[in-house]
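Colleague: Predicted model and sequence below, questions to follow.
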Amino acid sequence: LSGSTRRSCFSSGGGSEVWGAPASGSGSERQAGAEYVIPEDDDDDDVMVVAVYEAERRLQLGDAVWIYPTNYPIREYQLKISEAALFQNTLVCLPTGLGKTFIAAVVMYNFYRWYPAGKIVFMAPTKPLVAQQIEACYKVMGIPQEHMAELTGSTAAKQRQEVWRAKRVFFLTPQVMVNDLSRDTCPARQIKCVVIDEAHKASGNHAYCQVIRQLISQTLRFRVLALSATPGGDTKSVQAVISNLLISHIELRSEESPDIQAHSHQRSVEKVVVPLGEKLSAYQARYIQVLEKFMSRLVQNRVMAHKDLRTLSKYQLILARDQFRKNPAPHIKGSHQGVLEGDFALCISLYHGYELLMQMGLRSLFFYIQGIMDGSRGQMSRAKNELQRTPTFMDLYREMETMFLKPPDGTWILHKRMSQIQRLTEVFTPVKRFHMLPHYSHKLQFVVHRFRQGGFNTLVSTCVGEEGLDIGEVDLIVCFDAQKNPTRLVQRMGRTGRKRQGRIVIILAEGREERTYNQSQSNKRSVYKSITGNRSGFRMYPSSPRMLPDGVNPQLHKMYITCGQFDHGGGSRRSVRGRRSHAEGRPSLIHPQNMSE
């Protein structure tokens, strides 16, 4: 093929160009079978698309095909989910490590083929995830690197506009996408496929939701593929994701699903409940005496029901205060209402301290209370004055002050969660090398790389280590807290059991933390049962676009894809062209003999 090349293209009848791009300078709608010319200076990747089309036509494959790679072992559940996601806006819920990114790469590649004039977007919530996914997608389907771009907020808006014009497949955070849509930098009408990673975040006014709202204000013809290890903490949050992301179909697999059993490794989960111990129980009893003084005023004024203070939560207090504000009792008027507002605020603060005591230990409680007493926690003068007039509290506070500000030799550590620390030493094999996983993107990738390479064998991480990041082979995970929403725990557990059997140890304080964990597991089972049983009445998006012309029904065609080496420096067009003669840098699609039945 030399000079200019001619080929056929189809029109969807709705103005969306499929299987080809409009000729330069032509704004008219094209009929099926019309031809257009590729300018001589076009990239030879356009020639590749022409050759693929011609190969399909010669092989009498019908109107069209959708390509599935055989360069990786074929997993039937991945193939089935990929096919569903091509034709419906799909929420894919797969346990971590079972190939959500693989499915995304297959779907993106087929839209890349089908819409040579279209744009494909992959959004992830953090910069490290974005950087990771661009390489992962390339290694599956080999979309030419010079057609892909990673966009960040540090790139000038004008420069991003040029990137949007020149490239076809984009990896970015939703915040960048929102900004570019707002500035009309992003060509919304050209976007044909949107992949949303960690889709359970799409609630409220999250940037994911803003992106979809801005897109549908300009076009309805784009496919949505949403990915998550967990669809949500409860049915309400799942419905929010469905509504916000225009989902019309759900593909869910759990650890118990038969079709993934052969591809997953056993993970043992051990729940270790740590009793408070004699010393901490004594401090708990003294702190509850302080709580009783202020809670009793709310109970006496009938704005709070009498409850067991050991099981009461800060959240219950906040709900009671909101109800008090909306519907104040007739007998509470004027300044009395302000006094009770102050009591609510004080009790909420004290209950936060109680949660710290029960989950983190006495030392965490002290430093929290110290912030109230020295004024560093903001305007809490009323709380400080009330507490200073409470002898029970002041005795406890002075004792903690002596313990943590002027500690006798090492004695303060006896009042920490020693039983929890002892359990931790039982869990761990001797650790020779460890590293704190920082919450800074420029350091994070380096640390994760070192861990994968064996530079150290233990990571200590905040929640940044939970979601999405390819940490590598992890044999043991130790968790120190629990939340009612099961999403974070599922994300953590997904860090292990990828290459071989894994072990998860969850260390829980006796009492509220243990009950929170149990509630979390119950919520998870309830959500999965609702989706698989189809009894919850989820309201699916009714207008998921077909995206293909009427009469065009792509058939599955399996193909071995040859990918080159990913260029971490971004590569230049010259260097990538130089590799093509060695069948690298792009999939080998132009040779019919590479197509497998």
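Modeller: Done, it's in.
Colleague: CA only for contacts and neighbour counts going forward, please
Modeller: Noted.
Colleague: How about stretch 496-512, which residues are buried there?
Modeller: For stretch 496-512, burial by neighbour count (16 or more other Cα atoms under 10 Å) applies to 496-498, 502-512.
Colleague: And for stretch 264-283?
Modeller: Going by 16+ other Cα under 10 Å, stretch 264-283 has these buried residues: Ser264, His265, Arg267, Val272, Val273, Val274, Leu276, Leu280.
Colleague: And for that stretch, what's in contact with it?
Modeller: Residues outside stretch 264-283 that contact it (Cα atoms under 8 Å, 6 or more residues apart in numbering): 98, 255, 358, 361-362, 415, 417, 419-420, 496-510, 514.
Colleague: Check it against this one:
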Amino acid sequence: MPEFIKHPLIKADSVEQRLYQLDLAGKALDTSTLVVLPTGLGKTIISLLVMASRLEKYGGKVMVLSPTKPLVEQHASFFRNVFNLPEEEVLTFTGSISPDKRAEMWKQGKVIVSTPQVIENDILTKRISLEDVTHITFDESHRAVGNYAYTYIAEKYFETAKNPLCLGITASPGSSDEKIAEVCQSLHIESVAVKTESDKDVIPYIHKKEIEWKRITLPDGMKEIKDLLNKVLEDRYKKLTELGYPIYNQRYVSKKDLLGLQAKLQGELRGGIPEPSVYSAISILAEIMKVNHAVEITETQGIESLRMYMERLDNEAYSKSGSKASKRLAEDLYIRQVVRRLKDCDIEHPKLEYVKKIVLGELDGKPHSRVIVFANYRDTAEMITNELAEVEGIRPIRFVGQASKYKDKGLTQKQQVEIIEQFKAGDYNVLVATSVAEEGLDIPSTDLVLFYEPIPSEIRSIQRKGRTGRKHEGRVVVLVTKDTRDEAYYWSSLSRERKMQSNMKELQASMPAVKNNSITEEFVSETSGEEQKKLFEYGNDSDKISIVVDQREIRSSVARNLDRNGADIIVKTLEVGDYILSDRIAVERKETQDFVSSLIEQKLFEQISNLSRAYEKPVLIIEGESLFNCRGMSPNAIHGAISSIAIDFGVSIFYTRDAEDTASLLMQIAKREQVDEKREINMHGRKAAPMLPQQQEYIVSSISDIGPKAARNLLLHFGSVENVMKASYEELLEVDNIGPKTAAKIREIVGSEYKN
């Protein structure tokens, strides 16, 4: 009979006592700790033990953060079942709960389980304070890098909490020293505790996990298609070389190499007036990246996946926003040959037959088994699902992320949860999944995990394998196509996994020694350290800067960088602009991708027009380093738009590298306005009254699709606003740059009956 944990805050006979969990929890109670433990060995139990101890000793609140809503719901359900607390004190925070309600709930909660984005927003908007939070668990803590919300929350936690202590838990922190160090630094981790499947105290709880590698030969017909694609690559590599940008070792060029060259070219665009060859090189590189991806699909995925990809390329080439790169590829002789071969090709990647054979073999022997087939691409997942559906006894379902694209609709989070429940119930016995099933969802342990292809990421590989062997013996099968990228990815993943295990052991040994707390039944043996020193000092309180931030901008990392810089953030829903810095300056921020998208969708000039009407000194910030490489937009079109914004609308334009750079610029402008100029913030602006011609242009340009230039043309032609409004459709067509669509729109707005 197993022994159970005994603690006043944990329900009797609800949690089995395991020595390795007690050992890890003891270390995590002494100092902020990163716990690395294989999937399925109870990382959540370790969090429970630490939270119970902190609540009993210090009171206050404890918090668990998880990346997704389904995982939050799963954790909250577990904690409600095991914590000896009133159910209303164990709370779930997600974006579906209104901010005001969360603020009320926060006051009564003892255990808060939440997605990090919600907590980040509530900290920024000052709805909650972390002052009385005595512990935070960061689930899937390998995510605590870059601008992920974990980083900001940990920073604010150690800045404001009276008794801070955090626990990071993960099965796979990464193989590089830099990645692990960044996670530790982000979460203020001082100790690392590692358990592996080979540790003596873990072995009794490990179920055997058999791993097989199936090596497959690419058929001749697919090799011929690959050769045609390689000829396209050879031609484009030659053109790049002629432009002065040679790619060496072309046979083994990686996506990382291509992205490095892309970054270099974009850097040259920003460094003054670039040579025309830079634009040509960027366009050719875009072709190379598309064809390189097609080669990878041919080698590792299958004919049907390649067919779908080529169809999307063709659709892109002939769409309104199609790039020159996609148009040139669509007209390439070898690409046309590939498309023709695909129409007549009746062979398929042998991996598909292996999948059917392996899955059927598993289900024939054990009809109640559950199987997950992992595929890197949605097209492949759809192809596998369709093939498996034709086999009697196999009930597959495709499981993908939320994003939708051409002929490929994603699944909502609600649909994902429903599919998992049906998979658990046995309505489906095979889940064909992309990376969305690797972490963050409550997917039950399976009997077989099948990799359609290896993946180079050690983190993702470990998470996939962790979907089997949890409650009983499991099996992992990885399909590898010989002499292709599959083999490179296989060796890369294997090497990185080994390196990660080695690094973790070394890091654990090199960290300052922590007292190995022996946890008694009452959890009273932990020692409290000195109060954590604040690590971040901000600004000068006498010159406090206030910045109004639009509610939608909270999702960007600009707001958290403003907070780091000492700004007093006021979150409002703004009608105009994204940031208000004074009574005369409002700012519209556009990331490069968003700038080009809003230009294509014809939203940009309306936003800029509204901004320039409301504020005396409107500002546009274009953030990012790939403005001239977004969606195939012509550089001339982008320069034309920027010129119009600056000259026609009188908007000041600034360029920033990233969110941190944007926040720094906003702080400088706001300081100049509020401290040096003694100006106050006004959400509605205070623009000086325009002169009569400007007012007349304003009235005419308020009509949809009429810009400043068109408004001036109309007024010059007809002489007054009244005459413009009276003009017939035919008369409007006589004006320069007024076409049938615009003339019809004017007549519709002016002549239609008003209906409230």
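Modeller: Thanks, I have it. Treat the numbers as computed from the prediction; the structure is a model and nothing was measured.
Colleague: Now the TM-score, please.
Modeller: Remark: TM-score between the superposed chains equals 0.72 [TM-score structural alignment, normalised by the length of the first structure]; 472 aligned residues with a Cα RMSD of 3.1 Å.
Colleague: The buried residues of stretch 496-512 of the first structure: which two are farthest apart?
Modeller: With Cα to Cα as the measure, no two of those lie farther apart than Arg498 and Gly511, at 32.5 Å.
Colleague: ok, average deviation of stretch 78-87 of the first structure from the second structure?
Modeller: The superposed stretch 78-87 of the first structure is, by mean Cα distance after the TM-score superposition for the first structure, a mean 0.9 Å from where its aligned residues fall in the second structure.
Colleague: That stretch aligns to what range in the second structure?
Modeller: Aligned by TM-score structural alignment, stretch 78-87 of the first structure corresponds to residues 21-30 of the second structure.
Colleague: So which of the contacts of stretch 264-283 of the first structure are in helices?
Modeller: Among the contacts of stretch 264-283 of the first structure, the members falling in helices are Met358, Leu362, Ser419, Gln420, Glu514 (criterion: DSSP state H).
Colleague: Now, of these, which are buried?
Modeller: Buried by 16+ other Cα under 10 Å: Met358, Leu362, Gln420, Glu514, out of these.
Colleague: Pipe the residues you listed into a markdown table and attach distance to Lys524 of the first structure per row.
Modeller: Formatted as a markdown table, those follow (distance: Cα to Cα, whole Å):
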| residue | distance to Lys524 of the first structure |
| --- | --- |
| Met358 | 25 |
| Leu362 | 32 |
| Gln420 | 26 |
| Glu514 | 16 |
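Colleague: now, the most widely separated pair of those?
Modeller: Farthest pair in those (Cα to Cα) is Leu362 and Glu514. Separation: 18.6 Å.
Colleague: Break down the stretch 301-450 of the second structure into its helices, ranges please.
Modeller: With DSSP state H, counting those that start in this stretch applied, the stretch 301-450 of the second structure shows helices at 303-317, 324-331, 333-344, 351-365, 378-389, 413-425, listed in chain order.
Colleague: Ok, which of the ones you listed comes nearest Asp139 of the second structure?
Modeller: Within the helices of the stretch 301-450 of the second structure, the stretch nearest Asp139 of the second structure is helix 413-425; the backing value is 19.2 Å (Cα to Cα).
Colleague: Buried residues of that closest one, list them for me.
Modeller: By neighbour count, with 16+ other Cα under 10 Å as the criterion, the buried positions of helix 413-425 of the second structure are Gln416, Val417, Ile419, Ile420, Glu421, Phe423, Lys424.
Colleague: How about stretch 168-181 of the second structure?
Modeller: Of the residues in stretch 168-181 of the second structure, those scored as buried under the neighbour-count criterion (16+ other Cα under 10 Å) are Gly168, Ile169, Thr170, Ala171, Ser172, Pro173, Gly174, Ser175, Lys179, Ile180.
Colleague: corresponding residue for Glu421 of the second structure in the first structure?
Modeller: Using TM-score structural alignment, Glu421 of the second structure lines up with His449 in the first structure.
Colleague: wait, what's in contact with its match?
Modeller: Ile471.
Colleague: again, 6 Å this time
Modeller: Remark: with contacts taken as Cα atoms under 6 Å, 6 or more residues apart in numbering, His449 of the first structure is in contact with nothing.
Colleague: out of everything not next to it in sequence, what's closest to the spatially most central residue of the first structure?
Modeller: Nearest residue to the geometric centre of the first structure (Cα atoms, centre = their mean): Glu198, 2.4 Å. Of all residues not flanking Glu198 of the first structure in the chain, Ser228 sits nearest, at 4.8 Å (Cα to Cα, 6 or more residues apart in numbering).
Colleague: Which residue in the second structure aligns with the one you found?
Modeller: Structural alignment places Ser228 of the first structure opposite Thr170 in the second structure (criterion: TM-score structural alignment).
Colleague: Looks like the residue nearest to the centre of the first structure contacts Thr230 (just checking).
Modeller: No: look at Glu198 of the first structure against Thr230 with Cα atoms under 6 Å: they stay out of range, at 8.5 Å.
Colleague: quick one: the residue opposite Ile206 of the second structure in the first structure once aligned from Lys524 of the first structure, how far?
Modeller: Using TM-score structural alignment as the criterion, Ile206 of the second structure maps onto Ser264 of the first structure. Look at Ser264 of the first structure and Lys524 of the first structure: by Cα to Cα, to the nearest Å, they are 19 Å apart.
Colleague: just Val140 of the first structure next, same as before
Modeller: Look at Val140 of the first structure and Lys524 of the first structure: by Cα to Cα, they are 31 Å apart.
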